[in-house]
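Trainee: sequence? don't have it. structure:
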């Protein structure tokens, strides 16, 4: 029997402007993770909303391609959410969101209680921005904590969305319940600096570990590798550098998807040793490496 994993959040369209030519790629942090986990032969339940438009229909078709169940997908009268993506000279991406249907998702927790859930991933970039999606997010977090369901957290901070000190402070508050209770936490270096204190990544990681000493905490550092904390120990996992970086959109999503898959496959528990954690993270890094070698967050899945 396949294990069931929930991903809650946005499914959207990434719009790229390449010298005036617009192209669209399906994405969204939560959807990217769901697609990778579905491709890795897990049973995915995606909880989110898309518009009743061409983009929404394209997303639904992609869900079928990636073995994502659409039982909890909602089709809304508002347009499908878009992310306008620009790439810098190093092919690093920047986002500007045009919010639409994703914010209107509403959760019926009684339906979720009927499912035999192995894990939940909280990785939405837009779920803290209000609307019924934020209510659903909070409700599912409470359900996961109360029922001791394994869950992972990736805050997916976007400086274009949290663009004042006041908003950043709100973001930090919203993250606290997940940081304190998640079994697996994935942060970028920027997110680590926002969510923890200290003069270095290691010191910030140590301080974060004090908040949740049971969690596996990973800090992605791009080409510098992944710093992680486990059972009061800290180590670093290198990455295999790519000679063909095309687009880093979704690299973090593919990493956390690969790591969730490794953790479940290896049946990682509180008794697992550092070498097994190291191997799981190395495999996740390798999975993420493939994603940056193609335009769009999901194109690499066609070659797996």
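Mentor: Thanks, I have the structure now. Since this is a predicted model, take the numbers as computed values, not measurements.
Trainee: From now on I want contacts and neighbour counts done on CA atoms only, so please keep to that.
Mentor: Will do.
Trainee: The residue nearest to the spatial centre of the chain: what's its closest spatial neighbour, skipping adjacent residues?
Mentor: By Cα atoms, centre = their mean, the chain has its centre lying nearest to residue 123, at 3.6 Å. Ranked by Cα to Cα, 6 or more residues apart in numbering and with sequence neighbours excluded, the top spatial neighbour of residue 123 is residue 154, at 4.6 Å.
Trainee: I'd assumed residue 186 was in contact with that neighbour.
Mentor: Yes: at 5.1 Å, residue 154 and residue 186 qualify as touching, with contact defined as Cα atoms under 8 Å.
Trainee: re the thing from before, quick check: the gap between the residue nearest to the centre of the chain and residue 134.
Mentor: Noted for residue 123: a distance of 12 Å to residue 134, by Cα to Cα, to the nearest Å.
Trainee: Put this next to the previous one:
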């Protein structure tokens, strides 16, 4: 029997280099990327919906058309007249990617402005997925609204999955900004039943000395299930305090690591929802991520993914 997967966050316009001074346009964003791979990996009796806010401009129209074509539900997406999506530009230099963002006035910053609409979408879902970037783009009152609804979902027995995806550039500079960022990430974790952190982020920003410290810290925050991603070091799972390690799947050629974690999350959650053991679900997620980083771009053709 299927169910409903709801991903909450921001999908942006992506501009990347196409040579000869030209740019290629696409659409991507961390929680949308995970929705894309969840849709690709879940059976047809599961619906995957995206929750965000867009404008009434042609770019928003094209983004919605792309989502529908991919089989991702858009019925929960509100539109605000006069607003537009956020945009980012990828620049390549000596093989290294850098990102420039234009999102200060993006429509997605209003995704929690209608609390009743938000509650309706969450109540209809079996799994709700969000990230630290979702929290980072919102004003503090909107964060409170979103987390309040997610705590309700957790208390009602729904799966609430959270990737901390820590991005300091979304927060004010200085110690106060860092403190606010870490407190908000912790608040996000408290609202979740399953957290999917990346160890590099946790080490850099929370000072965790090892993966065991990351797992212990999230359990103390009240998270029952922790899945720590460590790139080529594999994945460490803590389900019901039982710790298990799953090796990474080696990519044939790593050409673009964009969306590696997002695609793992989509592959992992899809298998977990359809009854696989956590270890088998993580192995599938690792295989999806290894395939994705072997191709350019955040979103690859679902036909290329392992089954």
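Mentor: Now that the structure is in, tell me what you want to look at. Everything numeric here is computed off the predicted structure, so don't read it as measured data.
Trainee: so what number do they get for TM-score?
Mentor: Laid over one another, the chains give 0.85 as their TM-score (TM-score structural alignment, normalised by the length of the first structure), with 294 aligned residues with a Cα RMSD of 2.6 Å.
Trainee: Give me the neighbour count for the equivalent of the residue nearest to residue 123 of the first structure over in the second structure.
Mentor: Aligned counterpart of residue 154 of the first structure in the second structure: residue 163 (TM-score structural alignment). By the criterion of other Cα atoms under 10 Å, residue 163 of the second structure has 27 neighbours.
Trainee: try residue 63 of the second structure
Mentor: Neighbour tally, residue 63 of the second structure, other Cα under 10 Å: 19.
Trainee: counterpart of it in the first structure?
Mentor: Under the alignment (TM-score structural alignment), residue 63 of the second structure maps onto residue 59.
Trainee: just residue 38 of the second structure next, same as before
Mentor: By TM-score structural alignment, residue 38 of the second structure lines up with residue 37.
Trainee: show me the contacts for its match.
Mentor: Counting by Cα atoms under 8 Å, 6 or more residues apart in numbering, residue 37 of the first structure touches 43, 44, 257, 258, 261.
Trainee: Can you lay out those residues as CSV showing secondary structure and distance to residue 231 of the first structure?
Mentor: Formatted as CSV, the contacts of residue 37 of the first structure follow (DSSP: H, G, I helix; E, B strand; the rest coil; distance: Cα to Cα, whole Å):
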residue, secondary structure, distance to residue 231 of the first structure
43, strand, 30
44, strand, 29
257, helix, 22
258, helix, 21
261, helix, 20
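Trainee: mapped onto the second structure, which of those residues hold?
Mentor: Among these, the ones still in contact in the second structure (both residues aligned by TM-score structural alignment, their matches' Cα atoms under 8 Å) are 44, 257, 258, 261.
Trainee: May I ask which two of these are separated the most?
Mentor: 44 and 258 (14.0 Å; Cα to Cα).
Trainee: so what's residue 98 of the first structure closest to, chain neighbours aside?
Mentor: Residue 98 of the first structure sits nearest to residue 82 (Cα to Cα, 6+ apart), 5.1 Å away.
Trainee: Over to residue 215 of the first structure?
Mentor: In space, residue 215 of the first structure is closest to residue 183, 4.6 Å off (Cα to Cα, 6+ apart).
Trainee: Looking for the alignment partner of the one you found in the second structure.
Mentor: Checking with TM-score structural alignment, residue 183 of the first structure has residue 193 as its match.
Trainee: In contact with that match, which residues are there?
Mentor: So residue 193 of the second structure contacts 154, 159, 160, 161, 223, 224, 225 (Cα under 8 Å, 6+ apart).
Trainee: The last one is in contact with residue 243, isn't it?
Mentor: No: shown here, residue 225 of the second structure and residue 243 do not form a contact pair, counting by Cα under 8 Å, at 10.0 Å.
Trainee: quick one, what contacts the aligned partner of residue 182 of the second structure in the first structure?
Mentor: Using TM-score structural alignment as the criterion, residue 182 of the second structure maps onto residue 172 of the first structure. For residue 172 of the first structure, the contacting residues are 194, 195, by Cα under 8 Å, 6+ apart.
Trainee: how much space between residue 172 of the first structure and residue 136 of the first structure?
Mentor: Residue 172 of the first structure is 19 Å from residue 136 of the first structure, by Cα to Cα.
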